[in-house]
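In: Output the structure for:
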Amino acid sequence: MKDVNVIITGFGTVGREAARLLDERRERYRTRYGVEVRLVGVARSRTGCYDDQGLAAEVWEAFARGELAGDPACTGADFLTRTRPDVLIETGPSDYVTGGAGSVYMKTALAQGTHVIAVSKGALVADYPGLAALAKKTGAVLKISGATAAALPTVDLLEYNLAGCEAAVVEGILTGTANFVLSSMMEADIPYEEAIRRAQELGIAEPDPRFDVEGWDTACKLTIIANAAFGAGLRLDDVKRTGIAHLTRAQMDAWRQVGRVPKLVGSIRRTAEGVKAAVELRLYERDHPFARVHGTTKAIRVETDAMGELLVIGGKSDPRAAAAAALKDLEHILQAFD
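Out: You can find the predicted model right below:
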């Protein structure tokens, strides 16, 4: 039985969930694909852990809890060069300008033919075309489900389910935190600040929620999707963007009275001037499908030339769902594994 060695970098909350799912699904991989998937390494910015025979769960769990210091030699580009895993799962913090450490890990892995599964968005936003070209050159696979709305299928929907079709319009509710805040303001009749506080108490919003509520998270996802599925060559600055932090209870009440529901929506459109993307606040009638997307739930709608219109609603917005999306990508890789 062939071994498939996996390393997880940026080993935080999502990385830990990915490690747990890998452990839970080992028998599935043996039975379905005839391979032994082994988590051989995990790495953070300063240290990591490695065992070429596979890390014991108690080792990476202790490392995740901070009870095991790790080895300074088990991190960085040289670590990947020495160990040459079959698959890299990159889950670290995102640097949307330079790509940061995630970019270094991904480029190192792809250059040596290691398949890459990206959960962190920074490197993909900064240079998806360059990473995709490198993967093509070396025959490696670059998968990005976890970075593009996680449990909600986006790129896979366009590349697999709609293969051969041309998508004219893609639009969606792509950021669970923003949707939770809007839903809370409308349905519980509370001000923005209270909705944010509730989201933070539930672990939905970060201590600084601006990235999500000012539209940046959606804009980043649009940039990746547009470049991966449309070949658009967009930069993050090309995406027109608005947020929801300015909204008031009075506005919500006025919309409620006329039967409108506000949603923060990202869209990609083919136009005569090329592919355009935007994040904007839209008002929908109550019977519109997007108006019925509540809480942290997300949605995507696609208009195609041959298959008509498709709508997908659902998908959890939490670390385990993001990890599961990454392992969906792993299964796609294993299907073609020699």
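
In: switch to C-alpha atoms for all contacts and neighbour counts from now on
Out: Will do.

In: Residue 152: how many residues sit nearby?
Out: Counted with other Cα atoms under 10 Å, residues neighbouring residue 152 total 25.

In: same question but for residue 120, I mixed them up
Out: 26.

In: Quick check: closest non-adjacent residue to it.
Out: Closest residue to residue 120 apart from its sequence neighbours, by Cα to Cα, 6 or more residues apart in numbering: residue 91 at 5.0 Å.

In: quick one: contacts for that neighbour?
Out: Shown in contact with residue 91 (Cα atoms under 8 Å, 6 or more residues apart in numbering): 8, 9, 10, 11, 12, 14, 15, 102, 118, 119, 120.

In: Show me which of those residues is closest to residue 243.
Out: Of all those, residue 243 sits closest to residue 120, with 21.8 Å by Cα to Cα.

In: Surely residue 152 touches residue 296?
Out: No: Residue 152 is beyond contact range of residue 296, at 11.5 Å (criterion: Cα atoms under 8 Å).

In: intersection of neighbour lists for those two?
Out: Joint contacts of residue 152 and residue 296 (Cα under 8 Å, 6+ apart) are residue 316.

In: From residue 134, how far off is the residue nearest the centre of the chain?
Out: Nearest to the mean C-alpha position of the chain, counting by Cα atoms, centre = their mean, stands residue 147 at 1.9 Å. Distance, residue 147 to residue 134, by Cα to Cα, to the nearest Å: 19 Å.

In: one more, for comparison:
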Amino acid sequence: MKRITIAIAGIGGVGRKVAELLFMRQGRYARDYGVNLCLVAACGSRTGKACADGLAADDLDQLIPGLCGPDFLLGENPDILIEAGPTDIRTGQPGLDYIQRALKQGVHTIVISKGALVVSGNEIRESAAYSGAILKVSGATAAALPAIDLLEYSLMGCEIHSIEGILNATTNYLLSAMSERSLSLDEALQEAQQLGMAESDPRKDIEGWDTAAKLLILANFGLGASLSLDDFVVEGIQHITVQTITELRAGGKVPKLIGRVTQKGGVFRASVGIEPIPADDVFALVTGHDKALRVRTDKMGEIISIARSSEPTATAAAALKDLELILREIS
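Out: Coordinates of the predicted model:
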């Protein structure tokens, strides 16, 4: 049976869930792909652990200080890197160093954090193409929502004119709470934080930048664009009031934070902002922490995907879908 080794960069909520699912599915990978899948190294920002014979689940509760960084992790010569660290959409770190090093070494790479793809997506794609390493990014594009695969594979037989989406679960939850229960933004945010659905610092979500980052990755990796965040016109929900929502609802409209990319003649335009959605539009029915994507094409019409997911499990599962796609190619 062929042995495939894996390293995980980032052992936070998502990284640990990835490891948990890996251990649970080892029998499945052996049965379906004929591989013995071993997690040989994992690390966070300050601690890590490695074992050439394969780590066990409880090893992740006994990480050793100082064992971290690309030199440590990639020194174990994994076949596949799963990058699940924290994301910084301005610098791309810490994931960028891991990803670039892995691809240059020919290590197949699954990216979950968005930062590196936003900051250096073109360079990352070039590194993968040069080395021949397989690069997958499903975990960075709205978790369980069918998104990047829809663009890359399912719609290959047509030209895509636009993609638009409700891509941030936090803001969608806040707008739903404000619309349905007349809560103020502050009240809805406090509730979301108590439920663990919003970060203690929610600015990246509320100001629209998380939506922009996901949309940028979809456009660049799914449509072949070369956008940067500077190409986006971005407005968040921080200024919306209950009065504004009440007026919209009186007119039969529902407010949604929509990210949109359009292309015409090879020219791409991108934006994020609050839009009044007609109550009979399917996007108006995407409530709570649901996400949705609408793709308009020339030959296949309009395609819509909707997902309700539980993070970080859904994000981890999306990354492991990428793992199975890689196993299909290399096993």
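
In: hang on, the earlier thing: out of the contacts of residue 91 of the first structure, who has the most neighbours?
Out: residue 119 (29 neighbours).

In: And that residue? What does it align with in the second structure?
Out: Correspondence of residue 119 of the first structure to the second structure, assessed by TM-score structural alignment: residue 112.

In: Its match contacts residue 118, doesn't it?
Out: No: contact criterion Cα under 8 Å: residue 112 of the second structure and residue 118 do not qualify, at 11.9 Å.

In: which residues of the stretch 1-150 of the second structure fall in strands?
Out: 2-9, 35-43, 47-50, 64-65, 80-83, 108-111, 135-136 (DSSP state E, counting those that start in this stretch).

In: so of those strands, which one's packed in deepest?
Out: When the strands of the stretch 1-150 of the second structure are scored by mean count of other Cα atoms under 10 Å, the highest mean neighbour count falls to strand 80-83 (a mean of 28).

In: which other helices and strands contact that one?
Out: strand 2-9, helix 95-104, strand 108-111 (3 or more Cα pairs under 8 Å, 6 or more residues apart in numbering; DSSP states H and E).

In: Turn the ones you listed into a markdown table, including distance to residue 302 of the second structure.
Out: Formatted as a markdown table, those follow (distance: least, Cα to Cα, whole Å):
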| stretch | distance to residue 302 of the second structure |
| --- | --- |
| strand 2-9 | 37 |
| helix 95-104 | 35 |
| strand 108-111 | 28 |
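
In: In the second structure, mark out all the helices, start to finish.
Out: Per DSSP state H, the second structure carries helices over the ranges 13-24, 26-33, 70-74, 95-104, 115-131, 148-149, 169-181, 185-194, 203-206, 209-217, 242-250, 313-330.

In: winner for burial among those helices?
Out: Note that of the helices of the second structure, helix 209-217 is the most buried (mean count of other Cα under 10 Å), with a mean of 27.

In: quick one: what's aligned to residue 307 of the second structure in the first structure?
Out: Aligned partner of residue 307 of the second structure by TM-score structural alignment: residue 314.

In: State the distance from its match to residue 179 of the first structure.
Out: Counting by Cα to Cα, the gap from residue 314 of the first structure to residue 179 of the first structure is 12 Å.

In: what's the overlap in contacts for those two?
Out: Common neighbours of residue 314 of the first structure and residue 179 (Cα under 8 Å, 6+ apart) are 297, 298.

In: and residue 233 of the second structure, how many neighbours?
Out: When counting by other Cα under 10 Å, one arrives at 15 neighbours for residue 233 of the second structure.

In: In this model residue 260 seems to touch it, though I could be wrong.
Out: No: judged on Cα under 8 Å, residue 233 of the second structure makes no contact with residue 260 at a distance of 10.0 Å.

In: what do those two both touch?
Out: The contact lists of residue 233 of the second structure and residue 260 share 270, 271, 272, where a contact means Cα under 8 Å, 6+ apart.

In: List just the nearest of the contacts of residue 91 of the first structure to residue 318 of the first structure.
Out: residue 14 (8.6 Å).

In: gap between the closest one and residue 202 of the first structure?
Out: 17 Å.

In: ok, now which ones touch the closest residue to residue 307 of the first structure other than its chain neighbours?
Out: Counting by Cα to Cα, 6+ apart, residue 307 of the first structure lies nearest to residue 165, which is 7.2 Å off, once chain neighbours are set aside. Residue 165 of the first structure sits next to 304, 305, 306, 307 when contact means Cα under 8 Å, 6+ apart.

In: In the first structure, what residue corresponds to residue 160 of the second structure?
Out: Under TM-score structural alignment, residue 160 of the second structure pairs with residue 167 in the first structure.

In: what about that match, distance to residue 327 of the first structure?
Out: 26 Å.

In: Over to residue 102 of the first structure?
Out: Taken as Cα to Cα, the span from residue 102 of the first structure to residue 327 of the first structure is 18 Å.

In: what do you get for residue 210 of the first structure?
Out: According to Cα to Cα, residue 210 of the first structure and residue 327 of the first structure sit 29 Å apart.

In: Over to residue 247 of the first structure?
Out: 38 Å.

In: Likewise for residue 27 of the first structure?
Out: Taken as Cα to Cα, the span from residue 27 of the first structure to residue 327 of the first structure is 14 Å.

In: I'd assumed residue 122 was in contact with residue 235 of the first structure.
Out: No: Residue 235 of the first structure lies out of contact with residue 122 (Cα under 8 Å); the separation is 12.0 Å.

In: can you list residues touching both of these two?
Out: With the criterion set as Cα under 8 Å, 6+ apart, the contacts of residue 235 of the first structure and residue 122 do not overlap.

In: Next up, the contacts around the residue nearest to residue 35 of the first structure when sequence neighbours are not counted.
Out: Using Cα to Cα, 6+ apart and skipping residues adjacent in sequence, the residue nearest residue 35 of the first structure is residue 2, 5.0 Å away. Shown in contact with residue 2 of the first structure (Cα under 8 Å, 6+ apart): 34, 35, 36.
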